[in-house]
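Novice: Build me a structure from this.
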Amino acid sequence: MYDLTGFQRDLLYVIAGQDDPHGLAIKAELEEYYEKEIHHGRLYPNLDDIVDKGLVEKGELDQRTNYYTITARGRRELDARREWENQYVGDRLSDSE
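Specialist: Purely as a prediction, here's the structure:
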């Protein structure tokens, strides 16, 4: 996971949190989070990168629409990331509320 960009990590989180989302659903979710437009030229190459790394699988709904599913490896990477984050901010974030 260390070799992913922040955007690619966010893609993983969005895909893991939805049931087989298609590209436009992922795009809409990220646009809401980032509060700005996500261009196709940024979205799809990054999706392809995380597919190539074995973190996500890409399937075909029809000839124009792909869906994305997190792999077991992708889930392990997200779990490891959350453990690492919790070492530094887990309890501190809860205490500050």
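
Novice: From now on I want contacts and neighbour counts done on CA atoms only, so please keep to that.
Specialist: Noted.

Novice: Does anything pack onto whichever strand or helix holds Asp10? Which helices or strands?
Specialist: Asp10 is part of helix 6-16, with elements assigned from DSSP states H and E. On a contact count with 3 or more Cα pairs under 8 Å, 6 or more residues apart in numbering; DSSP states H and E, helix 6-16 meets helix 23-34, helix 40-52, strand 66-70, helix 72-85.

Novice: To compare with the earlier structure, here is another sequence to fold:
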Amino acid sequence: MYDLTGFQRDLLYVIAGLDEPHGLAIKDELEKYYESEVNHGRLYPNLDTLVEKGMVEKGQRDRRTNFYALTSRGKRELNARQDWESQYVTA
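Specialist: Take a look at the predicted model:
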């Protein structure tokens, strides 16, 4: 996880919180959080990077729509990140 950008980590969190979201659903969630537009040219290359790293699985709903889901590695990486953060941040 150390080699991911903050944006890529945010992508993992959003994907984990939704049920096999498609790209536009992920984009909508990030735009709410960032309070600004997320360009397709930023979103999809970063999703592809997470797929290449084995943290996210990309599937196809139909000819035009892909969905994304965390792999077991992606879940382990998120859990490890949360454990690491909890050492420094208390509720």
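
Novice: After superposition, what is the TM-score?
Specialist: Remark: TM-score between the superposed chains equals 0.98 [TM-score structural alignment, normalised by the length of structure 2]; 91 aligned residues with a Cα RMSD of 0.5 Å.

Novice: And the helices and strands packed on helix 6-16 of structure 1: which comes nearest Leu4 of structure 1?
Specialist: The closest of the helices and strands packed on helix 6-16 of structure 1 to Leu4 of structure 1 is helix 40-52. By Cα to Cα, the value is 8.2 Å.

Novice: Quick check: buried residues in the helix or strand following that closest one?
Specialist: Per DSSP H and E, helix 40-52 of structure 1 leads on to strand 56-60 as the next helix or strand towards the C-terminus. The neighbour-count check on strand 56-60 of structure 1 (16 or more other Cα atoms under 10 Å) flags 56-58 as buried.

Novice: mean distance, strand 56-60 of structure 1 to its aligned residues in structure 2?
Specialist: On superposition with structure 2, the mean distance recorded for strand 56-60 of structure 1 (mean Cα distance after the TM-score superposition for structure 1) is 0.2 Å.
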